[in-house]
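> got a structure for you, letters missing:
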């Protein structure tokens, strides 16, 4: 069944409901640490926060999902920085899963990111899930993180070819 999904920018009035949504959604997640909702608050209060890329999905007027893209960078071997985005967290309430909500949030995020001149996005997540959005393991590009496991660290070229020649360390 295809849901009537509305994706819109998160408002301050949504913050409390989004906090609860993330907490509830991650209760059933295979990989979690229980602090995902607090991490989202920290990101929202951080220097890399982009309100245009803090998105919620509604189904019949009820919040069903959330995604946030924040600014980060890859440090290149010469010490310069390649600006990019980090996706965290993507949350969909269990009763709304397999309805296309995660896809709708991700696609709208890519659309807005490209309009804002961002060409790449990174995340830490399940490769089996995120490959459907075009994410690939960062090690294929010569990009790594100092502590996150390579088998879950992924990158997406929002603009094809955007990671050509980009190697180094992703900051997340």
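Thanks, I have the structure now. No experiment lies behind these values; they were computed from the predicted model shown.
> from here on, just use CA atoms for contacts and neighbour counts.
Noted.
> flag every buried residue along the biggest helix by length in the chain.
Counting residues, the longest helix found in the chain (DSSP state H) is helix 101-115. By neighbour count on 16 or more other CA atoms under 10 Å, the buried set for helix 101-115 is 101-102, 104-106, 108-110, 113.
> okay, one more to line up with it:
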């Protein structure tokens, strides 16, 4: 489990990539692995140790052009994304890279994408209303923030229109 260990691709099946590492240098589960395919950086995430010093990985990008024998480097850490006030309202990919062309993200913390859920004691227990911006819904059937809502109705009654309006209102408000 040494950071910086180098392995090689032994099998590619769609977005599933098997990588072989030297004896006793297998990366930990959820570690990010990096390699270059057609001058582009490709990140793999270790999902399973499958024996014979092989790890099974999920490619977090296109695998076109990836060949057996390609060199893979273990980053020694899990994928982490920016968190904090500077990340609010921004658009990211799964690797935490901004996709909104607003420049670099100014945050002081990065959290791994695989982490335990907060303890029950840490969760807020007061019910808060989610303002949808649709007066009828807010008055007759308010939604609880963080809750779940079902949209039932027959064909052609406007479920999709209401959901699109909710998404638009909530996205522009927050």
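Nice, I can see it. Computed from a prediction, not measured in an experiment: that's the story for all the values here.
> please state their TM-score.
Once the chains are laid over each other, their TM-score by TM-score structural alignment, normalised by the length of structure 1 reads 0.24; 70 aligned residues with a CA RMSD of 5.2 Å.
> hang on, the earlier thing: elements contacting the longest helix of structure 1?
strand 5-9, strand 54-59, strand 62-75, strand 91-92 (3 or more CA pairs under 8 Å, 6 or more residues apart in numbering; DSSP states H and E).
> hmm, 7 Å instead?
Secondary-structure packing of helix 101-115 of structure 1 (3 or more CA pairs under 7 Å, 6 or more residues apart in numbering; DSSP states H and E): strand 54-59.
> give me the angle between the strand it packs on and helix 101-115.
On the basis of axes from the mean of the first three to the mean of the last three CA atoms, to 10 degrees, strand 54-59 of structure 1 is oriented at 140 degrees to helix 101-115.
> which residues are in contact with strand 54-59 of structure 1?
3-10, 63-69, 101, 105 (CA atoms under 7 Å, 6 or more residues apart in numbering).
> buried residues in it, which are they?
Result for strand 54-59 of structure 1 [16+ other CA under 10 Å]: buried residues 54-58.
> after the one helix or strand residue 46 of structure 2 maps to, which helix or strand is next? Please name it.
Using DSSP states H and E, residue 46 of structure 2 maps to strand 40-51. Downstream of strand 40-51 of structure 2, the next assigned helix or strand under DSSP H and E is strand 54-59.
> what's in contact with that following strand?
With contact meaning CA under 7 Å, 6+ apart, strand 54-59 of structure 2 is reached by 15-21, 43-50.
> next, the angle strand 40-51 makes with the helix or strand following it.
Moving toward the C-terminus from strand 54-59 of structure 2, the next helix or strand (DSSP H and E) is strand 71-78. Relative orientation of strand 71-78 of structure 2 versus strand 40-51 (the same axes, to 10 degrees): 80 degrees.
> what's the helix or strand following strand 71-78 of structure 2 packed up against?
The helix or strand immediately downstream of strand 71-78 of structure 2 is strand 80-83, counting by DSSP H and E. Helices and strands touching strand 80-83 of structure 2, by 3+ CA pairs under 7 Å, 6+ apart, are strand 109-112.
> and the strand it packs on, what's buried?
Quick answer for strand 109-112 of structure 2 (16+ other CA under 10 Å): residue 112.
> after it, next one along is what?
Trace forward from strand 109-112 of structure 2 with DSSP H and E and the next one is strand 129-130.
> which elements pack onto the strand holding residue 46 of structure 2?
Using 3+ CA pairs under 7 Å, 6+ apart: strand 40-51 of structure 2 touches strand 31-37, strand 54-59.
> counting contacts, what elements does the helix ranked longest in structure 2 pack onto?
Longest helix in structure 2 by number of residues (criterion: DSSP H): helix 159-173. Contact here means 3+ CA pairs under 7 Å, 6+ apart; on that basis helix 159-173 of structure 2 packs against no helix or strand.
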